[in-house]
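In: okay, structure incoming, though there's no sequence with it:
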């Protein structure tokens, strides 16, 4: 593993996976344009050495490919992470001296689990307090044209439970409002928010430290859906993955321990008695802008950093982005734990097009009737899986690639019997539900059916061409028809579905807006699922066709204000195009 970010960058450069950008580039939109091109093409990490008007270089793309993410986490392939965790779960003494001795070699898996406290740290080579603190020196990005301002996008936000003293490290975006003030995007279900609410109830400030950089495994750990267990927090996971302890040093102005090998640490507090600040809009991981919303205000009391600090950053937006590979890492790490609770799970996958919470595929070992629904329901009750909107279950096809698994499920799907609708919590950032954080749920049981379930479904045919005036583009796969429409009126998709369901070959009808290519499965599924509330937008038409209405919803259809897609303006793209070509990021 890597002691710090500098070691990791040297390794990336040695492998030809890091490009130094010496041209002057703006942190406002221009870095986004170049990074987005790199992510979409599987290109290198980018180290911007000359960010206009800022005092530090910026690196982006630390997790920009599956292979790079795996390397950051100490393995060659992400699939190896599940095997490491499986070995940890097998640490069970068999009994007697022989059993204890047999277990000793496995205890090496726990090496590094517990953080180590140190007295001196590179991150405190420079210590700034009071008026000397100025976030304007850092190359904090304004990522998308309609963003409310610059956002810190790769922070490790460290807090401690005011009652129990338990630590938490989470990745919560932070909009910069001034030299010593940001918003703190603590959503309802996040542990940081729970700490804040406890501090509010106790009538006291909540101290906060924000680490930037360090061993790249620390950044991953801040995103991991770790269960809340006494004495266990994200830097324990990081130590386990890296095989050596995370070194921590006491912060200078707050009573918190922070990563000694970080690049920067922002120290300060949140005061629950203060009015919230309006944060946003922000081009989010959903691919759409999330609207302005009230969040707590973070006040900086100190900024510490290395003398040669590099600011780490990322962007989120229309997939695929590098957060897809962080999600896949969590998927692999927590697969063995999911199998402990639901042992018939062979594997599961969250396709990048589902942006984590919109879509999960799960493959099961099918033994009895109803097992597909049982497994899907169990998954919806596991931790952050509660936010999932659509679960697709197979028994004879792997869950990855995502669209291939969906087609395999459709082979065995009779929607009138094999689909369940429900409701439950969802991501607060999801714009499609009628209410914030509360959405419909959809389970597709695409397992091979037993006699008690009505027996196998007939082999699906391929739907034929659609001569309908509302359809501007179409594409078909066995059992699946995708169409694009120019949405002009409420109820339009319902009318269209009645007409298209007349084709008995249609088992799944996907409806998107005209701007999306229905021939591109990933773009199609991203758009449809992002714009879907199954409680409003999914139904079985004519007793045989499952319809997913993935069009933008109109106010007359009961929708909240519909957001725009996070896209760069043409002026920025034109301005950065020559440099992108020079860097080999586009043709």
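Out: Sure thing, it's come through. If you're wondering where the values come from, they're calculated on a predicted model, not measured in any experiment. Residues are numbered from 1 along each chain as shown.

In: okay, CA-based contacts and neighbour counts for the rest of this
Out: Will do.

In: which stretches of the stretch 51-200 of the chain form strands?
Out: For the stretch 51-200 of the chain, the strands defined by DSSP state E, counting those that start in this stretch occupy 58-60, 116-118, 126-129, 151-152, 156-160, 167-170, 174-178, 181-183.

In: please enumerate residues in contact with the fourth one?
Out: Think strand 151-152. For strand 151-152, contacts defined as CA atoms under 8 Å, 6 or more residues apart in numbering pick out 140, 141, 142, 143, 173, 174, 175, 176, 313.

In: can you give me the helices in the stretch 251-400 of the chain?
Out: For the stretch 251-400 of the chain, the helices defined by DSSP state H, counting those that start in this stretch occupy 323-341, 371-379.

In: do you know which of those helices lies nearest residue 221?
Out: Residue 221 lies closest, by CA to CA, to one member of the helices of the stretch 251-400 of the chain: helix 323-341, at 9.1 Å.

In: how about that closest one: buried residues?
Out: Under the neighbour-count criterion of 16 or more other CA atoms under 10 Å, helix 323-341 has 323-338 buried.

In: here's the one I want to compare it with:
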């Protein structure tokens, strides 16, 4: 459902411009002792491609440098980074709008790993079953959600960078100080009594895990279209979304697990995954005890692992070179004779359903679990 344009909106009931703009009006957070200052962690950033006009909506942290400037933590793999790179090549300023306190579906869409050609507001309308109302910004050629609580409008000058960080991120580590673009905020609009929204990031578990798990479940059908071999997948919480992916397959031919590993490493932002574990379809990928059992017991580490290299997340600190590093694929499936396995694969021990049913029915007779 495409967004709907409206002429007026509650997010512009109060307008601050010029010297009236003061980011200290917002209750930004310094969550961790080592953070480099105040951060605004749940602002939805709007940009447009300077040549194609394609809109992007992204969720990035914003470090407050002064009363009217923000550091834009635009990681190298993000679409807004690409928009900024084109603007710099053309020698143009890039208009930016940041909205806080939006509809939950819109906020989620900002974090979703959509292809560059898919409008996040089209996706948000699909999720909420209703078109998202958008209003023109006051000072920049962009549109923002009409029901946002706070909107910041401004420009990024070509070639300007400022140190950003450190920041206690969702990885559980502080990200280092790096140069990032600077947003000069020239206008702030708000609802009459705005509610400011932010988020706390830290070592898992934390608030942002729900966004990652929602992405896993919502995008699974699309991943299955891209990689039909996959039955189910799980991004385990300790893997912070991009360090580990567990997938199950209905194995039909030799080295199918390796095929899936390489397909994952070639699939949009799944390409950042460092560890891919492939199990059979009868393994519940969400039961990490069972996954570990298969990975420990079903793997010959001379034959069943794939070591590769490729792009890694901007926040990954373990790679020896920033932005690319090692990958590991683990084939924890049953092995086939056509894969060179020379023995009969053993049958896994399972209790018969009849015995399980009998024990369940007579459990209380045994005096177990009754407190006696």
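Out: Good, I have the coordinates. Every value quoted in this text rests on a predicted model; they were computed, and no experiment measured them.

In: just give the TM-score of the two.
Out: Taking TM-score structural alignment, normalised by the length of structure 2 as the basis, the two superposed chains have a TM-score of 0.90; 345 aligned residues with a CA RMSD of 1.4 Å.

In: picking that back up, now the strands of the stretch 51-200 of structure 1 in JSON lines, with distance to residue 285 of structure 1?
Out: Shown next, in JSON lines, are those (distance: least, CA to CA, whole Å):
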{"stretch": "strand 58-60", "distance to residue 285 of structure 1": "16"}
{"stretch": "strand 116-118", "distance to residue 285 of structure 1": "34"}
{"stretch": "strand 126-129", "distance to residue 285 of structure 1": "33"}
{"stretch": "strand 151-152", "distance to residue 285 of structure 1": "14"}
{"stretch": "strand 156-160", "distance to residue 285 of structure 1": "18"}
{"stretch": "strand 167-170", "distance to residue 285 of structure 1": "16"}
{"stretch": "strand 174-178", "distance to residue 285 of structure 1": "15"}
{"stretch": "strand 181-183", "distance to residue 285 of structure 1": "18"}
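
In: how about CSV for the ones you listed, with mean neighbour count added?
Out: Shown next, in CSV, are the strands of the stretch 51-200 of structure 1 (neighbours: other CA atoms under 10 Å):
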stretch, mean neighbour count
strand 58-60, 25
strand 116-118, 15
strand 126-129, 15
strand 151-152, 24
strand 156-160, 25
strand 167-170, 24
strand 174-178, 21
strand 181-183, 23
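
In: include distance to residue 128 of structure 1 when you put the helices of the stretch 251-400 of structure 1 into JSON lines, please.
Out: Listed next are the helices of the stretch 251-400 of structure 1 as JSON lines, based on distance: least, CA to CA, whole Å:
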{"stretch": "helix 323-341", "distance to residue 128 of structure 1": "32"}
{"stretch": "helix 371-379", "distance to residue 128 of structure 1": "47"}
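
In: can you say which of those is nearest to residue 362 of structure 1?
Out: Closest to residue 362 of structure 1 of the helices of the stretch 251-400 of structure 1 is helix 371-379 (CA to CA; 7.7 Å).

In: residue in structure 2 paired with residue 210 of structure 1?
Out: Residue pairing (TM-score structural alignment): residue 210 of structure 1 is matched to residue 98 of structure 2.

In: quick revisit: which one of the contacts of strand 151-152 of structure 1 is nearest residue 475 of structure 1?
Out: Distance to residue 475 of structure 1 across the contacts of strand 151-152 of structure 1 (CA to CA) is lowest for residue 143, with 33.6 Å.
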